[in-house]
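> Here is a sequence with its predicted model. Questions after.
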Amino acid sequence: MFAAMEAARLEALHLVQDPASGLRAVIAIHNTRMGPALGGCRYLQYGDERSAIEDAIRLARSMSYKAALAGLEQGGGKAVILREPHVQNRASLFEAFGRFIETLGGRYITATDSGTSSIDMDCIARHTQHVTSTSEQGDPSPLTAMGVFTGIRATAMARLGNDDLDGLRVAIQGLGSVGFALAEALHAAGAELLVSDLDGGRVQLAVEQLGAHPVACEALLTTPCDILAPCGLGGVLDMQTVAHLRCAAVAGAANNQLASPDVAESLEARGILYAPDYVINAGGLIHVALRHLGEPPSAVTAHLARIRQRLTEIYAHAQADKRSPARVADQLAERLLYGA
């Protein structure tokens, strides 16, 4: 385990259990050089405990890089709570988690993520102030979608020479709270939408409200489009899937879209522009970080403009140096975090 921490340059790894509530959780704190670690709490079923730990470590690192390139005075962390098939009292479980967060003394601030809601954060807030995206502070999903939307415009400009999205074919994989909000913004801009989701009801809603074209989940990645927007869980792009992509660019909201770092080079070799996920999806982090500090919504909206600026900078460096945008982004983040 220490080898995995060293490889990820992780500062701390906490394993938490509370038999009374059934809580079993992992908190990974990657880097606190820029400020307290901030990162969401996932509540998902995992095949085994090691998978949960690896997920937390990988996501915590991404949060450090995301915060650094977003210009936030925050470090990166992540929590995962292992979800059991049957939970007696969900509120008690999250309250127990809140009690443990309080023992960290502000070194880690939690927020909503896959499988958790503002109501869960309200339960945590009963025992610690080191939590954001509560019901009072609001859902960060629309801000994540807004950031991805502006990032897609930057990507279209860099790859297609025009940021006018009217008539652009965008394939959205995953219509959760972020994916659907992104689809709404793209529809308003005149984009043609191709959508897939495991929840057929969400797909039908997009068809009815947004005129989207439904595509089977297993077919979306090979469907011709201008931009592919992965908005579900991570790891969707590996060597095999990249070989069959039929798009000009990949720009979506999902975390950890690349199954391994070398997939970025494969995308580059195929001439597919990749928007580094932790850069383009920083809108939610910007929202929870600034709202936690008491900043008004206007400050959040103004800060979102930095996503487009940062992506444009990364694309320019990548083109000039003939490197993948993912590698450029990593090096920029590492320079900020480690002085590398």
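Good, I have the coordinates.
> all contacts plus neighbour counts: C-alpha atoms, from now on.
Noted.
> ok, and the closest non-adjacent residue to Gly192?
Actually, residue 192 is Glu. It isn't Gly. Nearest residue to Glu192, sequence neighbours excluded (Cα to Cα, 6 or more residues apart in numbering): Arg169, at 4.7 Å.
> Double-check the one you found against Ala229; I have them as touching.
No. Applying Cα atoms under 8 Å as the test, Arg169 and Ala229 come out as separate, 10.6 Å apart.
> Mind checking which of these two has more residues around it?
Shown here are Arg169 and Ala229; by other Cα atoms under 10 Å, Ala229 has more neighbours (26 against 19).
> can you list contacts of the helix or strand that contains that one?
If you go by DSSP states H and E, Ala229 is part of strand 227-230. With Cα atoms under 8 Å, 6 or more residues apart in numbering as the contact definition, strand 227-230 has outside contacts at 168-174, 221, 236, 247-254, 257.
> In addition, the following structure is provided for comparison:
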Amino acid sequence: MEIFEYLVKNEYEQLLMCHDPASGLKAIICVHDTTLGPALGGTRMWNYASEEEAIMDALRLARGMTYKNAAAGLNIGGAKAVIIGDSKKDKSEALFRAFGRYVEGLGGRYITAEDVGTCVEDMDYIRMETHNVAGLGSVAGSSGDPSPMTAYGTWKGIKACANAVWGSDSLARKVIAVQGLGHVGYALCKLLHDEGATLYVTDINEDNVMRVVKDFSATAVKPEEIYDVNCDIFSPCALGAIINDTTIPRLNCCIIAGAANNQLKEERHGDILERKGILYAPDFIINAGGVINVCDELLEGGYNRERAIRKVETIYENVKKVIAIAQRDNVPTYKAANTLAEERIRVMRQVKKTYLKAK
């Protein structure tokens, strides 16, 4: 793996390897771009098969955060962190405080928050070492767990896709296959169920599956069978790279719209979906609700839930905007979403250059 070549090619600013023998911390912080402001992105804890896999996950996720934050109209850059370990067995106060010291060492360039495998309690430990953390549970004015807002924004984005395909944003009687039933997936299933959708669900955690089946009258399928469900909408809400050469031929849906990051294993898979007539909601557009919610903490006066909800609701219009750009330029939706984000970053880079020259 040629790290520096990859960093240059994809315009990364920083890759930091973090190790604390006393606590067992092995972590990677990746800052992709700070053109729009300090880089904000969650900390994921996962039992990676290799260190290279962990590095690649951090790199891909950080770049995705840059695009997500830019397209959502937020004045923050993109970054991500991953901690190598089992979130069910390896967590400790010492580990997260050690990680917090590394965040503090970046001097405000990186602001962290929850992600897969971490929670508000973990952020509270990080807060003991740095103020550059959001989504806390114990600090007045904090937004807490961002998962419900991620689910809410994803639901809004699904409705925008439904309107584009069927002329109505109602999800009543639509068959929706949801992959991944963690905090976000569960909250999304509730919203879909309350609107009258029929749910087929799966997760690697059997307890998560049983909970959704019980609470929302969903039909459970095995993890590998979710791609074969004959449905209107496939909603990936687990990990990334699940839209690939193996899964695409098995999909029986009109729309792919979910909360997972980096759903396309490669960009060419977005081209294949376009040719198959499947509308793909680019993940960093539709799943921005969580970061929008967390970012509200950084505004003057602190967190305002009503203001955050209003901003999350703009995801509906953002998805419509991406679909319109795709139709106008005759390109797949993932390219339209990239255009939306890249244009904002390009303009702000030019503004900064002009300002620095004037000084």
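Looks like it arrived, so ask away. None of these values were measured; they are calculated from a predicted model.
> circling back to that earlier point, filter the contacts of strand 227-230 of the first structure to the buried ones?
Neighbour counting with 16 or more other Cα atoms under 10 Å marks 168-174, 221, 236, 247-254, 257 as buried within the contacts of strand 227-230 of the first structure.
> Report how many residues lie close to Leu40 of the second structure.
32.
> Nearest residue to the aligned partner of it in the first structure in space, please, no chain neighbours.
For Leu40 of the second structure, the aligned residue in the first structure is Leu38 (criterion: TM-score structural alignment). Sequence neighbours aside, Ile109 is the residue nearest to Leu38 of the first structure in space, at 4.7 Å (criterion: Cα to Cα, 6+ apart).
> now the helices: where do they sit in the first structure?
2-8, 49-70, 90-103, 118-125, 141-160, 177-188, 200-210, 239-243, 262-269, 277-280, 283-292, 297-321, 325-338 (DSSP state H).
> Of these, flag the one that's most buried.
helix 277-280 (a mean of 28; mean count of other Cα atoms under 10 Å).
> what range in the second structure does that one sit on?
So helix 277-280 of the first structure sits over residues 283-286 in the second structure, by TM-score structural alignment.
> likewise stretch 49-61 of the first structure?
Residues 51-63 of the second structure are where stretch 49-61 of the first structure lands, counting by TM-score structural alignment.
> What sits closest to Arg291 of the first structure if chain neighbours are left out?
Counting by Cα to Cα, 6+ apart, the residue nearest Arg291 of the first structure is Gln137, at 6.7 Å.
> What of Ala28 of the first structure?
Closest to Ala28 of the first structure by Cα to Cα, 6+ apart is Leu13, at 4.6 Å.
> The equivalent of that neighbour over in the second structure and Val8 of the second structure, how far apart?
Using TM-score structural alignment as the criterion, the counterpart of Leu13 of the first structure in the second structure is Leu15. Distance from Leu15 of the second structure to Val8 of the second structure, counting by Cα to Cα, to the nearest Å: 12 Å.
> for Gly167 of the second structure, same thing?
44 Å.
> and the spatially most central residue of the first structure, how far is that from Gly232 of the first structure?
With distances taken as Cα atoms, centre = their mean, Asn255 lies nearest the centre of the first structure, 3.8 Å away. Look at Asn255 of the first structure and Gly232 of the first structure: by Cα to Cα, they are 8 Å apart.
> Let me know whether Asp122 of the first structure touches Gln137 as I believe.
No. Here Asp122 of the first structure lies out of contact with Gln137, judged by Cα under 8 Å, at a distance of 10.2 Å.
> Wait, Asp197 of the first structure touches Val203, no?
Yes. Applying Cα under 8 Å, one finds Asp197 of the first structure in contact with Val203, separated by 6.2 Å.
> what sits in contact with each of those two?
Between them, Asp197 of the first structure and Val203 share the contacting residues Leu175, judged by Cα under 8 Å, 6+ apart.
> ok so, going back, onto which residues of the second structure does the strand holding Ala229 of the first structure map?
Counting by TM-score structural alignment, strand 227-230 of the first structure corresponds to residues 233-236.
> how deep is Glu73 of the first structure tucked in, by neighbour count?
Glu73 of the first structure: 16 neighbours (other Cα under 10 Å).
> so how far is the match of stretch 49-61 of the first structure from its chain's centroid?
From the chain centre to the centre of stretch 51-63 of the second structure is a distance of 14 Å (Cα atoms, centre = their mean, to the nearest Å).
> ok, average deviation of that stretch from the first structure?
Following the fit onto the first structure, the mean deviation recorded for stretch 51-63 of the second structure is 0.7 Å by mean Cα distance after the TM-score superposition for the first structure.
> Mind listing residues that contact that stretch?
In contact with stretch 51-63 of the second structure (Cα under 8 Å, 6+ apart) are residues 1, 12, 28-33, 41, 48, 78-82, 84, 261-262.
> can you tell me which of these are in strands?
28-33, 78-82, 84 (DSSP state E).
> if I line the two up, what does Met157 of the first structure land on in the second structure?
Checking TM-score structural alignment: Met157 of the first structure goes with Asn163.
> Tell me which residues touch its match, please.
169-170.
> switch the cut-off to 7 Å
Taking Cα atoms under 7 Å, 6 or more residues apart in numbering, we find Asn163 of the second structure in contact with Asp169.
> now it: how far from Gly157 of the second structure?
10 Å.
> Same check on Ser147 of the second structure?
15 Å.
> ok, now Asn252 of the second structure?
The value you get for Asn252 of the second structure to Gly157 of the second structure, if Cα to Cα is used, is 20 Å.
> rewinding a little: which PyMOL command selects the buried ones in the contacts of stretch 51-63 of the second structure?
A single PyMOL command selects the buried members of the contacts of stretch 51-63 of the second structure (16+ other Cα under 10 Å):
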select buried, resi 12+28+29+30+31+32+33+41+48+78+79+80+81+82+84+261+262
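> Brilliant, that's me finished.
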